[in-house]
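when you get a sec, could you give me coordinates for this:
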Amino acid sequence: MHDLSGKHVAILATHGFEQSELEVPLQKLKQAGANVHVIAPESGEIKGWDDKDWGRAVRVDKTLEEANAADYDALVLPGGQINPDLLRVEKDAIALIAAFWKAGKPIGAICHAPWLLVEAGIVKDRKLTSYPSIRTDVVNAGGKWQDGAVVTDQGLVTSRHPGDLEAFCAKLAEEIAEGRHGRRAA
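As a prediction, this is how the structure comes out:
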């Protein structure tokens, strides 16, 4: 994995995040030297979803209100069914995602998290993957859905499900190490 010393990464989540989809990137990015903050709509803790029941809580470092895309080099969006569905109706969450994209900063989205990319209006004409059940949502938003473990397009890194987290983290670290990405208009 690339050395991410001096890099700052935000993980945006709320209650119902898929446990491994937040914890594995958090751990891997920290091990690579990044300073990682969990950002959520509310302060305190958010509770994960682990397979078929509620999982462990994770401490929130900053609220959405306190977070600013300018303070970070990249954004990670964990999936799970509950987490992105709750976040996609939070206008501040969508604005934060859009700010990362507009600034050319890498964004990683796992499993159901591309719902947030759809809501932020950034999937049109982009290659990406997702959990198969939201493929139609991605395609209807103009995304070029691919059936791959990890798909990358101009700093946008997406993966299908938790089984792909090792490859996802490695590719995301590579994109973060590269820095900002110039993006052609959709």
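
from here on, contacts and neighbour counts on C-alpha atoms
Noted.

span of stretch 47-62 from start to end?
15 Å (C-alpha to C-alpha, to the nearest Å).

show me the contact partners of that stretch.
14-20, 37-40, 42-46, 80 (C-alpha atoms under 8 Å, 6 or more residues apart in numbering).

now the helices: where do they sit in the chain?
Using DSSP state H, the helices of the chain run over 19-31, 82-87, 91-102, 114-119, 135-140, 165-178.

those into CSV, with extra columns for mean neighbour count and distance to Val9?
Below are the helices of the chain laid out as CSV (neighbours: other C-alpha atoms under 10 Å; distance: least, C-alpha to C-alpha, whole Å):
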stretch, mean neighbour count, distance to Val9
helix 19-31, 20, 8
helix 82-87, 21, 18
helix 91-102, 18, 11
helix 114-119, 24, 17
helix 135-140, 17, 25
helix 165-178, 20, 9
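
can you tell me which of the ones you listed is nearest to Ala186?
Taking C-alpha to C-alpha, helix 91-102 is the member of those nearest to Ala186, at 12.4 Å.

centre-most residue in this structure?
Nearest to the geometric centre of the chain sits Leu77, at 2.0 Å (C-alpha atoms, centre = their mean).

quick one on the thing from earlier: in PyMOL, how would I select just the buried ones from the contacts of stretch 47-62?
This is the PyMOL syntax for the buried subset of the contacts of stretch 47-62, where burial follows 16 or more other C-alpha atoms under 10 Å:
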select buried, resi 14+15+16+17+18+19+20+37+38+39+40+45+46+80
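
narrow the contacts of stretch 47-62 to those in strands?
Mapping these onto strands (DSSP state E) picks out Phe17, Glu18, His37, Val38, Ile39, Ala40, Glu45, Ile46.

second chain to compare with the first, below:
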Amino acid sequence: MEKRIAILATNGFEESELKSPKEAMEKEGFTVDIVSEESGSIKAWADGNWSNEYSVDKTIDQVSADHYNALVLPGGVINPDKLRRNEKALVFVRDFFKAHKPVAAICHGPQVLISADVVKGRKLTSFSSIKDDLVNAGANWVDEEVVVDEGFVTSRNPNDLPAFNDKLIEEIKEGKHELQHA
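Down below sits the predicted model:
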């Protein structure tokens, strides 16, 4: 069965955290769409500077969680800060949890999940600087390379990408997790 995955990102995403999972998923034969706030392209952030542009496949207005098997949220500092202020993006995120579909977030990506109100009681990890924010939102934060909690995959930083990608692909192949919840 064909799998279609959404990567939700906007300008200022950490380049490796979008590029590496996207390539890993495409290597598995999954169709991957970059979903963003506006059509055109979005600009990556790498090594403290603006980097390459990536084409947007769909805008948030054109999609719903029904169209996808899983959701990936790359980090970066600017990217999640912008997305967490977009109510349509938050609804899109919440709908994956409601449908028990796999969701993966890395580095600062979980900031979007805080604003979507889906981390309470969930075991996860992130970039260390947002640990307090996640704990204050009710998450069970741990310092591990990759954490899987019923179809919910998180990692800390780009160094964790190999483990993150492996678990992400494993969870997508498993499909819906009835205990995946907000």
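
quick one on the thing from earlier: let me have the helices of structure 1 in TSV, extended by distance to Ala67 of structure 1.
Formatted as TSV, these follow (distance: least, C-alpha to C-alpha, whole Å):
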stretch	distance to Ala67 of structure 1
helix 19-31	17
helix 82-87	15
helix 91-102	8
helix 114-119	17
helix 135-140	27
helix 165-178	19
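
where does stretch 67-87 of structure 1 end up in structure 2?
On structure 2, the counterpart of stretch 67-87 of structure 1 by TM-score structural alignment is residues 63-83.

mind checking how far the matching stretch is from the chain centre?
In this view, stretch 63-83 of structure 2 has its centroid 5 Å away from the chain centroid, taken as C-alpha atoms, centre = their mean, to the nearest Å.

kindly report the same for stretch 100-114 of structure 2.
4 Å.

whereabouts in structure 1 does it align?
Counting by TM-score structural alignment, stretch 100-114 of structure 2 corresponds to 104-118 in structure 1.

start and end of the matching stretch, how far apart?
Using C-alpha to C-alpha, one end of stretch 104-118 of structure 1 lies 17 Å from the other.

could you give the number of residues near the aligned partner of His8 of structure 1 in structure 2?
Using TM-score structural alignment, the equivalent of His8 of structure 1 in structure 2 is Arg4. Neighbour count for Arg4 of structure 2, taken as other C-alpha atoms under 10 Å: 18.

does Arg4 of structure 2 really touch Tyr68, like I thought?
Yes. Using C-alpha atoms under 8 Å, Arg4 of structure 2 is in contact with Tyr68, at 5.1 Å.

now which residue in structure 2 aligns to Val150 of structure 1?
Per TM-score structural alignment, Val150 of structure 1 is aligned with Val146.

which residue packs closest to that match, ignoring adjacent ones?
Leaving aside its chain neighbours, Val146 of structure 2 sits nearest to Ser155 (4.6 Å; criterion: C-alpha to C-alpha, 6 or more residues apart in numbering).

what does that neighbour align to in structure 1?
Counting by TM-score structural alignment, Ser155 of structure 2 lines up with Ser159 in structure 1.

its match reaches Glu166, doesn't it?
No. The criterion here is C-alpha under 8 Å, and Ser159 of structure 1 misses it with Glu166 at 10.2 Å.

settle this for me: Thr125 of structure 2 is touching Thr154, isn't it.
Yes. Thr125 of structure 2 is in contact with Thr154 according to C-alpha under 8 Å; the separation is 5.6 Å.

give me the common contacts of these two.
Val146, Val147.

who touches the match of stretch 67-87 of structure 1?
Under the criterion C-alpha under 8 Å, 6+ apart, residues 3-14, 17-18, 45, 89-90, 92-93, 95-96, 101-112, 172, 175 lie in contact with stretch 63-83 of structure 2.

tell me, how many residues neighbour the aligned residue in structure 1 for Lys123 of structure 2?
In structure 1, the residue paired with Lys123 of structure 2 is Lys127, using TM-score structural alignment. Lys127 of structure 1: 19 surrounding residues under other C-alpha under 10 Å.

and the closest residue to Lys127 of structure 1 other than its chain neighbours, how many neighbours?
Distances taken as C-alpha to C-alpha, 6+ apart place Lys144 nearest to Lys127 of structure 1, at 4.6 Å, with adjacent residues excluded. Counted with other C-alpha under 10 Å, residues neighbouring Lys144 of structure 1 total 16.
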